Structure formats: structure tokens, C-alpha cells
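Novice: Structure, please.
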Amino acid sequence: MQKKHPFISKLALYALGCVVILTGPACTLSLFDFGLSGSGEEIPITNPSDNLTNSPTPIPSAKTTFTVHIPVPLNEGDILALSILDEVTGLPFNTINYPLQAIDALTYTVDLPLPLNAVIKYRYIIPGVTRSQETTSANLPVRYRLYKVVGIGSVQDTVTSWTGQTFSGSTGKIQGLAIDSLSGLPIPNLLIGAGGTQTLTDSAGRFYLDGILPGLHLLSAYSLDGTYQPFQQGAQVDADLITPVQIHVAPAQMVNITFIANPPKNTVTGAPIRLAGNLLQLGNTFGDLNGGFNAIADRMPTLSTMADGRYSITLQLPIGTDLRYKYTLGDGFWNAEQKNSGELILRRLVVPETDLIIEDNIETWQTGPSSPIVFDLNVPANTPAGDLVYIQFFPYAWTEPIPMWTMGNNRWTYKLYGPLDVLNSFSYRYCRNAQCGSADDLATMGNATTGRQITTSLAPQDIRDSITGWAWLEEDAPYTLVAAPIQPRSTEFIAGIEFQSNYSPSWMNFTSQAMQNVSALNANWVVLTPSWTFTRTQPLVFNAQPGQDPLWDDTSGMMSQAHALNLNIALFPTPNFPAPADDWWISAPRDFGWWNEWFDHYHQFALHYADLAARNNAETLILGGEWLAPAMQNGILANGEPSGVPADAELRWNAILADLRGHFGGKIWWALPFTPGSLPSSPQFVKSADGVYLLWNAPLSQENPADKNAMIAEAVRLLDEEISPYQVAVEKEIILGLAAPSATGVESACILDPLGTCLDWTSLSRPNADIPSVNLNLQAQTDVYESMLTAINGRSWIDGFISRGYYPPVMLKDKSASVYGKPAADLLWYWYPRLLGLAQ
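Specialist: Okay, here's the model as predicted:
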């Protein structure tokens, strides 16, 4: 029988919604308070500035009155609280909760002394055993509301609904434009919030907030990196109407701030100390990540060691920024600094108008009686050079992985100081390049694993682990490249790699290496696939979701990395869906009004990436894709029914393409799925594009095992009999895009799922869970590539070949379409320079 651990039970309960008894005017509750006592006893009054350490002088405060209207009266014994959040540690942790007083059954209020110039992130909760959090009209949790303290003030809020309730009622919409008050230019990537909803501005500074209750709301604008000053104003929303808003946001000037940290004496010599903060450049992703975290260690700047043992870093930061920060040997939660008394530390600095040097003393990395735990790890000799090893902890769920410290000779270590005072037993596992769940230790692979178990102790522990092998990195039989007579093209031929569209903020530490790997394959093009996410169908909500979709700066950074290696760039924006795309289309309303809204949103999506491509000197923008079939003229759903797309769909697509020309001067390709017999019904507006990115999904063989010569012959037949006539008809560049998973069945273009139906190739992409019924087959993938490359050899009317589905953060010999580290990559390494005329 497995032993139960009471502290873990409490911790899990906290993560899901801990028991909070608010008997005093204010209650400060953190993960650490709960783990130590968990008694629910009264906690003394807390000023919101008390836990903001750093100030050499007292922080002036101003009284702010919060008044909130709730949808239904509280149950007897329930208490309504305003919860001030800490996005550096993680939104579920280190909250400061203030009970509100009733004015009447539906109206509550509280007066709080808040630090001047602070930007407060907060939301409303009903604490207790059945803890509830406010939700939006789409029944999604309110992430937080924003309020900047500029003096004595008042805030009027309305709660839409609570966890577990289904909202039904009238709502309105805010449609606005964010403009730089000095230059007059639009501001992209600005966080806009009102009524508990949030969105990001697009490339034109536009924003849409749907599903807002009628009434007066505080509209806030917040710069993720602080380069614009916070903005707020009232916005009146009426039922079933759109409130137009134009806001002018002032840019912030930059100054140099030097942070000097004195570490505790027991800090491991040479251990990297990072600066975790509430800005994008200090690790905050503004997304909801594993375990309730919001910040990632890899995205936090690392301090340098000084000769006297102190650590320092100088950062350019925007004047006036309300900076919240802490020092850490991990992230904002694991191994973050604490006070000797056990309290969390969250330092605060309002960035001044002149350069500043700040010296901070780190009191301790640990509190409580439990001793630190050292994890000493030996990894296999086949661990790829350049890979980083991570450790991931499971106190109540898998949290974000933490980079270990290299010792050389395949040895890695990590010393865990805290928060051990709230743990009894917990789990951990190892992975490569932060891709836990995909690039795991063989002994703990997959997200269903319980990991390795450990119990805290009063005595120091030195855990020595050895990894016998990495998942999806087993040695495979050597692949023999067979020399082939390759007819060279010019260097204008497109030899490319397309990144997969699944994205995680953890990628960004590894995309530079991925670009170098692409360049090493002798590719001359890289296709990036940034995304927006559909989060709601009625009303339609389609925008970038931090943590799920790469932000403006993320994609711009990847484009800079590609340009540094002289790679040509194509942007192929792709949506994320809350369900499989076919199911999403079927469940959508698809009436005439909905389709108008859908085309408006897609148009905005396309223009956003056209502007991003133009500002970063991309060569090509790619639109279209497999998912768009229902939106084509006479569109058909996956179940065979008409999609109801408007009769003028062709005209709408032509108008979108024409508008894009005014934003982007490079080439525009249309991504067109290809199956045998599909081209005669392809849309006519493709003639308005500059090229056709033909997404190959045609069977080459139904035999098992397949005969390679027969596969080549079938590829040649399809090229000559179907694709060549189409190229003549449209008179456009033809670029073939191949997504070939390394799985049995890829030759037939039908990899079967357990129900016997054909899988979408993206279902095998990472970080999706492995499908055990699908058999790994690296040779099958290589044979398909060799067949296709042989077939296009000598066909000069084929203008390019692109390998799709590349997984940038890590090498995996898995079942996905990614060729990274697989024999198919060796094949491309041989073919690409010869097709480009760079080798013989």
C-alpha cells in the first residue's frame, strides 16, 4: 500500500484552492503560510507594501476604495475577498486577500492603502472549502484586473460570474486602437484589460474585448516589457453594442539599473543567480504555465560573479516602471530568496529617471528545519552535445522545469534549498532542453509518470541518479546514403525547413541552436509558424494567448536569429484550436453574421503577420492551410455537410490578399492541401498569390513493406499528371511541403489511430502524448523523403521543397514529422546543397 503524505495533500488542496478563513480586516496567505500552519487562524493586518522589500525609505501610499457588484447574493457564511496577486512567484501563490464589507446583498467595498505608482494585479474570490474565483462571460477564469495607483482613488468593478456557474445574459464589446502619443504610430503587443477580460493589441494597435457586462468599466493598457507607461480610463459598455475607444499611450525612456546581490554563505559556488521579475525581459511570460507558474527560469537574466563574491547585472529598464523582482537559484518559486522568518520576498522598485545602483542582501534560500537536497546526475554518453539537462518537480502537479548545473563529463547537479518547509514527499524527473514529457529520462517518460520519489529530511541529502537512456534517443541502425545523380538548380531554389506550430515559451532558449541546425542541413529557407488561438466561437474570440502563442517579440527574435545565418524567412501563421479543427468547425454557429465576424478576425490575423513580416524583412508570407477548407467557396465540413460559407467567399479572399499587398511588399504564397484529384476544385483566388505552397498528403504506396521504386514512380505520376498541369494553368511558383511522420503507414498517407481511422499528422507532434498503437518507423519516413526528392529531381518547374513539422527545441527520434536528429535529416543534408548547386 502506498503511504499517504499529509503535507502533499495540503499542498495539492492549496493549488486547487486552499481553505482561507478571513476573520480579520486583511489576510496574507501564501503557499508557505499554508504549509507551515494550515490552521486557518487569524493573521494580522497586512499593508500591501509590507511584503515589497527593498525600499531604503518608506513607500508612500494612497487610499483606494474598491466597490464591486456581484451577480447573486453570497451563501450564508461566505466572504467576498479582493485578492492581490504576485505574478513573479505565480498567480496562485503569495496572494494577499482582503475581505470586503457589504453595502447591500450585491454590493461590497473595501478601502486599501496602496503604494503610489504601483500597478496592482487583482481579482475577486469567495474563499472557503468550496473556493470560487470570478469568471468571464465565457466561463473562463479571470486572470487578473489591473489598476495603477496615482493617488487617492476609487474603482468600480462588476463580477460576471463565479467558478462553476454558467453565465447567461447580455454583454457588450469594446473595440479600440492604441496609439503612441509621441509618434502617432500603432502599438502592438500591449496588454489591454477591462471587466476581467484581457487581450493583446495587434500590429495596427487594434484590440477587441468581447463579452463584457453592460456598465462602466476601468480600461487598462499595460506594456509587457514596460516600454510604455501604464494607461487607464473609464469605458461605458452597453448591451449588444460596441464601445469605440482610442487611447494614446506614452512611451517610457530607458535608464541603466545595476543590481548587486550579496548571496547567503551556503550558496553553491558558481551557481547561477537569476533575477526574476514581473516584466517580459525578467522571465514573466504573462501566460499560465505548468503548476500555476507564470515565469520561466531560462528567460530570466543571469547575474555575473564579482571578484568579492557578490553578483551583479546592469539592465536597461523603462523609467517609471513598477518593478517587482526577486533573486533566485531556480525560478520565481523554486529556490527563490526568502526572509529568515520564512516569508516570501518580493522586492519593489519604481525605476527612477537617472541611472541607479541597488545593492540587496539575500537573507536565505531556505527556511524551516528541512535540509537542502543535492541531486547529482550522470547522463548517457549519447546525450547530444549542447543539450541542457533539466530537473522537474511534482509537489502537487508537474511545475516548470529548472536548468541543472553542468559539472562536465556527462555530470549535472542541482541543489534544492526550498520551499522544503511545506513539503514532506514529492516527485521529480529529468529531461533534456526543458521538454519534459517529450525528451525524458527513459525511467520516467511521458506526462503520466509518477517520477522519482523523495522525502525531505532534517539531515542533508545527496541523491545520486544515473540515466541509462533518454526517451526517443535510442541508437538506431546506421542509415546508408546512396549517391544519386542530382541535377543542380540555382541558389534561387527553395530548400527549406518549416517549424511546427505547437509552441511553448521554453522554446526561446533553444531556437538559436535550431536555426544553426537548419543552416547545417544546407537549407536556405526557414518557415516559421506563429499562431493565434481561438478561445471562443460565440462571440468569436481569436487572438494571441501568452504562454500558448509566440508573442510579437518572440517571433521577431527568431527572425533575427534566422537572418544572422543568412536564412530566407517565410511566415506561415497558423491558428490553435481548443478542440480538433474539424470538430471546432462543426460546432461553430456558421450563420451569416458569424461568417462576417470570422472573415473580419481572419483579416486582422493576416494583416498582423503581414506587418510583422514587413517590419522584420521576411521574404514571404504564407496564408491558407489544411484547416481552411470550410471557409473556401462552397466549403465542406469534415462530416461532408456544407459549411454555410457565404456565396461571395471568393471575393472576400481576393479582397484580403489585395489588402495584404499594401502592408507587405514580399511574396505571398497560398498553402494548398494536395490529395490526388483535389487540384481541379482549388480556389480561383490562388491566381492572386505569387506562389502555391502545395501541402503534400498523397499516398505513395498501399503495400507493407513498400517498394521504394514503386513509391518513386507514383510520386512521378502525381507530379506529371496532376501537379504539372495545375502549374501550367495557374502560372505560379510551386513549392512542395512534405510532412512525413516517422511512423508505419506514412507511405499510404494514412497512419491509423486505435479506432482504425487516419490520424492527422500533427497529432504525432510534440508535446502531444505518444500514441502507443502507432509504430515508430524511421526508415519509412526516410523512404518517403527519398522518393519525393528523387521525383522532383530534374523537374525544373518545381521551385522548392520544404520539410514540415520540425521541432526546434530538442532532437527526438520519435514518431513525429520532425526530421531533427533522424536519418531523414541526413538525406536532406545530402540533397539540399546539390539541388542548390553548392556541391556535387
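
Novice: Only C-alpha atoms from now on, for both contacts and neighbour counts.
Specialist: OK.

Novice: what about stretch 78-86, distance to the chain center?
Specialist: 27 Å (CA atoms, centre = their mean, to the nearest Å).

Novice: Start and end of it, how far apart?
Specialist: The straight-line separation of the ends of stretch 78-86 (CA to CA, to the nearest Å) is 24 Å.

Novice: And for stretch 306-324?
Specialist: 24 Å.

Novice: Can you pull out the residues in contact with it?
Specialist: Residues outside stretch 306-324 that contact it (CA atoms under 8 Å, 6 or more residues apart in numbering): 52, 88, 117-119, 226-229, 252-263, 273, 277-279, 302-305, 346-353.

Novice: out of those, which are buried?
Specialist: By neighbour count, with 16 or more other CA atoms under 10 Å, the contacts of stretch 306-324 hold 52, 88, 117-119, 226-229, 252, 254-261, 263, 273, 277-279, 302-305, 346-352 as buried.

Novice: Out of these, which sit inside helices?
Specialist: Residues of the buried ones among the contacts of stretch 306-324 located in helices (DSSP state H): none.

Novice: please give me the structure for this one as well, since I'd like to look at both together:
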Amino acid sequence: MRFPFRLFAAAAALLAGCSLLPSARATPAGPTPVPVPSPTPLPAALITFNLTPPEATPADAEVVLVFLDEVTGFAYNTTVIPMQRLTDGRWSAETYAPAGALVRYRYARQEPELAEEVSASGEAILYRVARITGPGEINDIAGAWAGLTYQGTTGRIVGHLYDGASGDPLPEMMVDVAGIQAFTDGEGYFRIEGLPPGLQRVTAFSPTGSYYSVDQGAVIATGSATLVELRMVAATPVQVGFEVTVPANTSPGPPARITGNLLQLGHLFTSLPGGASISAARAPVLTQLDPSHFIFVATLYAGTDLRYKYTLGDGLWNAERTPDGSFLTRRLIIPEESIILEDAVSTWRGGDSGAVTLHVSTPANTPSGDLVAIQFNPFTWFEPIPMLRLEPNEWFFTLHGPLETAGNLGYRYCRNYACGSADDAATSARSTTGRPITPSPALQDLRDTVENWQWLEGDLPPTTVVAPEIHSNPEFEAGVEIVPQYRPTWPSIFAHSVDELAAGGANSVVLTAPWILGDNSPLPSIAFDPARSPFRSDLRQMIAQALSAGLDVSLRPALVPASGNLADWWSAAPRNSTWWDAWFEGYRSLVLTYARVAAETGASRLIVGGPEAAYALPGSTFADGTPTSVPSDAEARWRALLDDIRQIYRGTLAFEIDFHADAPLLPPFLEEVGEAYVYWHVPLSEDPDPTLAAMQISAGDALDALLATPRLQGIPLVLSVEYLSIDGAASACAPYPDGSCRPPESFDLGAIVDPDLEVDLQEQAQAFNAVIAEAAERPEIRGLYARRYNPAAGLRDLSASVNGKPARDILWYWFARITAGP
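Specialist: Next up is the predicted model:
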């Protein structure tokens, strides 16, 4: 988990002096503070924190212990405790914490200059986790301070978590060792690299609170793996009712929400833009009883160290404050029995700045199912927050804070939380700081108009479809494959997206479940990342929404580089025997995790392979013909993986093969799967102004060549078709200046890759028309999916997504007629 160090300083500037703010006063600019009784203190235990500091830490340094507020945001509302240097060179501090707490903290050096702690690999420590059971000591080892390089050796931990009663593996449990976090995979395993040698503490906990947290010590040895087994006990589910009174003159606008340090309360267990940790799109909305009273009931778990707050936005923006304007995060160790909490919000404001109401009118061509969100920028762009719809194209929001900042605050509007791609065209530039707000003691009423949305300017002429008589084939799979660029806001808008697909005639959808490729040396990092990977609960929800819309669902585990492209990631890797062992282990972890989800949810197909795994196939090469140096037993490893999948998942197992200009590389184990899923990006024409007839001839010739491949005889084929929306799309190549082809994923989600590349929506549409016209006439082709579909927003961008483009109109025309019954 990466957290840029510069955000800490920026956050400090944003909230400078918050603890010294004057008491909030009742003014027309905001709601009147409500008297709030002091909470009953939780039983506390004296805890001593001891730190073995990085080498070369001066004896006269000032080292501090920093406790974090994971609901407001990891960079905000911190508590700093000075540490004392001991005679043995360690640093120590004492503090009290409630028994049963799960505290998040980190260390920092304040002198000779400010420096946060970083891991042995140089990544900022977002937080450490400590489980408090009673009085005792917490002993930690720090790798390095920011700006310095760790000079020591490292080891790793490989562990397994399981249910203490049933012995079943526990997926998606979070594990913390020395401030480095990992999630367990579908079989309950985790791996953490780059740990300084010595005694480290392993702490595991459930993001939902459904299991009691556990910890144990583990000795890390240089260059080796320490194995740990952690037994977790299921927590008792209890009903928790929240009754809250808000200030009577709270302005209407954004709905009241509850948010907290649990997954089901909007927490994502990662650092979001700006250092926040909560997504407003995921925070539950309270039920309003009258203008000042709200309720919410949740099934939570006994023993959970619950941190929560009420908000009209997220954990930072529009969140409740104390009467003196300071940030407020409430705390409760959930008891073993159901409980009703009666709370009162004192105020939504901090400081003397008045509230800001924002009204925005959006263009007439705004899709009716879209919602509008607002995004704020005090020093960087934060997570977007949904606005209130007043009329079909009229939206409203009231901003209460934090407004106690110097200078201007920027903001912008976007569609469906897709800020950065589906923005107001007037604030869409990469360098934009948005429209300005200048805080003022007086109430401000800002009225804006979005003249155009980025990538949605103007209206398109009607789409022309060229088609012969179309023969219906209700068994033909017609649908889209979701782009593997998951965002945590997608579950909140996905139901509408699949309803649109079904209304257009689609009968199927392929959901991609990406994990992230991080470092490729010395070992490959393949990891679940909550900012870019769906939690199992989210994936189950999206599958249920698709099934409810009448769509058949396939699941495709995917690997996506954290930055750069696949070819570069693979070519720069060492690819020695140890590296290959780690890669196959990581890929197996990914695939089996989602094989379990597919089995649990009734997904009809699981797709493995594809471009991200093609470099690991026997006989694979790079684009220049250089072998990828796969191990000699690669085929045996693949066959073992397929056998493992079959122990979990009984549906259709497909292997994805790449079909471009040359004959596809077919794995030697192809007969072990039930279907070939063909990644189709075949050049249809090099002509700068290709005709549909010429493209259709090329598509037909390529299909015939594919079907004539001896080893594909008798194997069902499904096409996953990809063409960018660029001038030259029919060539299946977006050229670099040197003539080589850009990776298509670089255009995803409205990315502007090269200003010299021009959008050509019609060429993409004709390419799809050509391919589906030929595929529909060949009974060996069992289905066609449009690849890299963006479910968040229709964009007329350069990407391969057909959402909102003429290519979608082409497919809807064909899909509705092919899938229609007799």
C-alpha cells in the first residue's frame, strides 16, 4: 500500500490548528451546535510502545508515536506522543488504550528533520496494527526513515489463516507485520516480503469484524521464509441500532450517512486520494424519521473495536464535529448482546467559515441513469461525493467543511463517480485545480452550469447498421467483458449498467476480477489491492445484480500492472527459478480465489490465461522472438493448476488465447479445458479509410484460419473482440512514433495517451459490424463479447469500451436479433 509522504505535510497544512479552533457559533451560515453529553470512558490498559529505530538515528533525535484516525483519514486527526530514548538505544512511550482495541499507529522522526518511517523497500508505512488485550508492551522494529535507504537484510513471512471450529480457510482477512499489510487469498494464505530480521508481531483481523483479531510473534531470518499458522474464532453477530439527532437547522441536501472502520461502513483499508480511507459511495445512508432524527440498524460483531461517525459526505468532508469544531470519531467495543446507541451530532462545521451551497445544471444529453458527484481539491483531488438530484438535470450539495483552510478550495463535477474521465469539460484538464471556493464567514450560494461533459460533447448522428437477414440463435452468447480497471464505486452503479446491457439485447457479461502486479524484482508481487480489486462481497453483489438483470455471468481473474504495461513488466523481470516459483504461486492464488467465488455464486464460466499469463506458457516468446525462459516443468504446473480448479469449480472452464495477426499460441494442455476464449484483436485493414466490405472480408478470412487450426477442432470458441476508438482502429494498432503498437489498456477510462491520436468512433463501429456479421454465420462461434467495457460511464474516448458509442448501437442491433427466440 503506497502513501506518498508529501500528503502528510499537505494534510497538516489543510488542518493546521484544528485542535485550537474557536468554539463553533450559531450563525445563519450553518447548523446550530447541539449539546452533547460526554461519553463514558472505556476501560483502559497501560501500554508501553518500544521501538528499535533505524540505524544511524541520532541519539538527540526526536522520535514520536503517532496514533491514527482511520475514519477521518490516515493523514488527519492524529494523536502524537513523544518517545524517550532508552539506554539500550530503543525509544519508548507509554499510553493508555481500551482493552479489546485494535489500534493503528506509526512512528515518525521530528528532529533533526521531519521523516515518516518507511519499509525496507522504501515504501511509506501507512499504519501498523496492535491488538490490545490488557496492560503490556508492544515491541517494533523500524526499517528506515523517509529519505534514507535501508541497508540491512530481509526475510519474509508465509502464513495461513483458518477457522478454529471448522478448519476452513479464511479469505480476505487482513494481516499486518511491521506496518506492511496483506490480505489472505481464497485458501487463507498470505505472503509478506521485505521484513527486517528479528522478532516481529503478526496481527490478523477481519475487515468486517466477523472474526476476533489474533496476533503472535514470529522470528524473521535473513533470506528465508518464516511459516505461521493463525487460528481465528468467529465472532458473535449482534444487532446494533444507531439513533442520531442532528442539529434542527441542518440544511437539506446530501443524505445523512454513517461511516466507520469496517468494510460495511465504507472503509476500504487502503489509502485513497488525499489520504482518506472512506468512500462515500459505499457508506450506508441513514433512514430519516423527521428533519432532525435518523436511524440505522446493522448486523455487526461482538468484540469489534468500532470507530464511527455521522456525516453528510464521507469521513472527512461534511463529517460531524465536536462543539469546539474539532474532528470527532466515536468509539465502541461491541458487546456480546444487541445494543441501541443514542447519539447526537453537535455540528457539521469547524471554525467560522460558513456553509457553501452548490447548485449545478447539467447538459440535456446527460444520460438519465447517471448520477452527478462533486470532488474537492484542497491540495489534491479527494474521493467524489454524490450530489442530490432535484430535477432530471439539476443537482444540489451543501458543503460544511473542512473549510478552515487558507486560500482557495477547488471543486469539480463528474458523472457516476468517474472523476478524472467523465468530468465537466471545463475542468477536465490533468492540471486543473477546478472551480474555486473562497471560504467566508457568510453563507455562500454558488450556481454552476456544466456546458459539456468530457468525452460526451454534442450529439451523434444516427448509427447506420449494415446487416443481412439475421438468423436468431438464442444459444449465442452476446455481451460485454468488463474492463479490468475496477474502482470501489462500481458496485453502487453496476445495477443500472447491467440493466442497460439487458435492455440492449445482451444475454451475458464477463466480470473481470483484477489483482495488481507490483514489483517484478527480485520476486513478483501479485496482490489484492482494495483500491483496484473487488472484495468478494462486492463481486458477489455485482454477480447477483447481473443475474437479476437476466444476464449469464462469467468470471475472469486478471492481472493488471500497478503502472506501465504488461510487456515491460515481464521483460524487466529476472525470471529465474525462484522468480517463476513465486509467479506460479501468485497466479494460482488469484485463480483459486475466484474459482471459489464462481462456485459460490453460480457463475457459468471461469476464464483463465490471457495476455497477462501468456508469457508463462510453454514455448512463449516476447514480441522480438526472445524466449521468456519458462521453467521446463511449466506444462506440469499448468495442468496441476487446472486440476486444482476442478476440485473447486464444476462449471465451464475456458482458457483465453491471443489471436492477432499470427496463428495463436495454443497451450499443450488445451484439451483439459472445455472452451477456448479468443482474445480477438485481428487487423482488418491497413487502409487509412477502410470500407466495411473490405473489413468484413478480412474478418471472414481470419475466422476461417482460426477454425482451420487442427487443435481447435471440436473445441467451442467464444470471441472477446477489441478495437480502439481511434483513427486507424481497423489496423488493431495504436502506433508509437517508432511504429510499434501501444498497449490498448493505456487508453482505458478516458486516458489521453497521445494528443496526435484522433477519435474515430465510426471506424470502431464498422470493425465490430464486420466481425459480428462473420461470426454470426459460423456455428463454431458460440458467442461474442465486446472487450474492455467501461461500466461506470459512457465515454466517446479513444478506449476500446463501446459504452456510449456507435459501436454499442451496432452490437445492440445484432444482439437483439441474434438472441431473440423463434
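
Novice: Over in structure 1, tell me which residue corresponds to residue 708 of structure 2.
Specialist: Correspondence of residue 708 of structure 2 to structure 1, assessed by TM-score structural alignment: residue 725.

Novice: can you check residue 648 of structure 2 too?
Specialist: Checking TM-score structural alignment: residue 648 of structure 2 goes with residue 663.

Novice: Repeat that for residue 417 of structure 2.
Specialist: Checking TM-score structural alignment: residue 417 of structure 2 goes with residue 434.

Novice: So its match belongs to a helix, correct?
Specialist: No: per DSSP: H, G, I helix; E, B strand; the rest coil, residue 434 of structure 1 lies outside any helix segment and is coil.

Novice: hmm, back to that, so how far does the helix or strand harbouring the match of residue 708 of structure 2 sit from its counterpart in structure 2?
Specialist: Using DSSP states H and E, residue 725 of structure 1 sits within helix 724-730. Once fitted to structure 2, helix 724-730 of structure 1 is off its aligned match by 3.6 Å on average (mean CA distance after the TM-score superposition for structure 1).

Novice: got the buried residues for that helix?
Specialist: 724, 726, 727, 730.

Novice: Kindly reformat those as JSON lines containing distance to residue 469 of structure 1.
Specialist: Below are those laid out as JSON lines (distance: CA to CA, whole Å):
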{"residue": "724", "distance to residue 469 of structure 1": "47"}
{"residue": "726", "distance to residue 469 of structure 1": "49"}
{"residue": "727", "distance to residue 469 of structure 1": "48"}
{"residue": "730", "distance to residue 469 of structure 1": "51"}
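
Novice: who touches residue 413 of structure 1 in this structure?
Specialist: Here residue 413 of structure 1 is in contact with 374, 375, 376, 377, 404, 405, 406, 407 (criterion: CA under 8 Å, 6+ apart).

Novice: The helix or strand hosting the second one packs against which elements?
Specialist: Okay, so that is residue 375 of structure 1. Taking DSSP H and E as the criterion, residue 375 of structure 1 maps to strand 373-378. Applying 3 or more CA pairs under 8 Å, 6 or more residues apart in numbering; DSSP states H and E, we find strand 373-378 of structure 1 packed against strand 411-416, strand 461-466.
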